[in-house]
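Quick check, what structure comes out for this input:
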Amino acid sequence: MNLALWIAAILLTLVALTGGITKSFVPKQKLATIHGAEWTAGFGANAIRALGATELLAALGLILPRALGIAPVVVPVTATCWIALMVGAMITHSRLDQYKLVAVNVVYLAIAAFIAVGRY
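Got it, this is the predicted structure:
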């Protein structure tokens, strides 16, 4: 079970890192042209960067506390926050009729729920 939780956390960390780096460093105009990121056209650049920073912090919170043995309760808290983030992503993508991306968000939500339950 512990191995499965580590694999899930690493997978979700990679997702968070990818999204966080993209939202933090790719210009808004370029993001709006990428499939799946069309929603950025309706958001301010600072809001997008803040979301990217949140995802980068989530990447750290899913791995480091448990790996370092410092405040490991942060891992399930981070996973729970990721669930809330995915609910928002599902709402945003469904408004744009991007139902395949909603399904991807459901998978990420399920992984986060597995981590949250497994690590509490």
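
switch to C-alpha atoms for all contacts and neighbour counts from now on
OK.

so which helix or strand takes in the most centrally placed residue in the chain?
For the chain, Ala16 is the residue whose C-alpha lies nearest the centre (Cα atoms, centre = their mean; 4.4 Å). Here Ala16 is covered by helix 2-25, with elements defined by DSSP states H and E.

Pretty sure the residue nearest to the centre of the chain sits against Leu60.
No - under the criterion of Cα atoms under 8 Å, Ala16 is not in contact with Leu60, lying 9.1 Å apart.

need the helices for the protein, in chain order.
Using DSSP state H, the helices found in the chain span residues 2-25, 28-31, 45-68, 74-95, 99-119.

To compare against the first, here's the next sequence to fold:
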Amino acid sequence: MNIALWIVQGLLALMFIGAGSTKAFQYEKAKTSLPWVKDYSRGYVAFIGISEVLGGIGLIVPYATGIAPVLTSIAAIALAVVMVFAAVFHAKRKEYSGLVMNIILLALAVFVAIGRF
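Model (predicted):
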């Protein structure tokens, strides 16, 4: 079970850090690849991106270092909440392909949160 959790944590961390970095630091690239970004301010998109990057780091660092490992579960819960909001957001915009990815990431984050508590 520990190996499965580490694999999922690593994949989630890579995904959130990668996607978050694009939103936070490459706004123009995010505008071309994500249709919703055009409708929101640079600050709003950067806030979401930085939140995702910090959550991705939080999935790995606390548990790997043994310093406050409960923060890994808290990061997973926080990212799950972000995915709930993202799923609602995409559903309202009728972006169903984004909705499917949000549900998958939500399930994986819940798996990590439960497994690490």
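
re earlier: how much does the helix holding Ala16 of structure 1 stray from structure 2?
Helix 2-25 of structure 1, aligned to structure 2 and superposed, deviates on average by 0.6 Å (mean Cα distance after the TM-score superposition for structure 1).

ok, and what's touching that helix?
Helix 2-25 of structure 1 is contacted by residues 31, 48-56, 58-60, 62-63, 108, 111-112, 114-115, 118-119 when judged by Cα atoms under 8 Å, 6 or more residues apart in numbering.

Mark which of those are buried, thanks.
Buried subset of those (neighbour count, 16 or more other Cα atoms under 10 Å): 31, 48-49, 51-56, 58-60, 62-63, 108, 111-112, 114-115, 119.

what separates Asn60 of structure 2 from Gly66 of structure 2, distance-wise?
Heads up, residue 60 of structure 2 is Ile, not Asn. Using Cα to Cα, to the nearest Å, Ile60 of structure 2 is found at 10 Å from Gly66 of structure 2.

quick one: what's aligned to Ala67 of structure 1 in structure 2?
The alignment partner of Ala67 of structure 1 in structure 2, by TM-score structural alignment, is Ala64.

I'd like to know how many residues surround that match.
13 (other Cα atoms under 10 Å).

what does the one 10 residues further on give?
Residues contacting Ile74 of structure 2 under the criterion other Cα under 10 Å number 18.

Map it across to structure 1 for me.
Aligned partner of Ile74 of structure 2 by TM-score structural alignment: Val77.

residues contacting the closest residue to its match other than its chain neighbours?
Nearest residue to Val77 of structure 1 in three dimensions, chain neighbours excluded: Ala116, at 6.9 Å (Cα to Cα, 6 or more residues apart in numbering). Counting by Cα under 8 Å, 6+ apart, Ala116 of structure 1 makes contact with 75-80.
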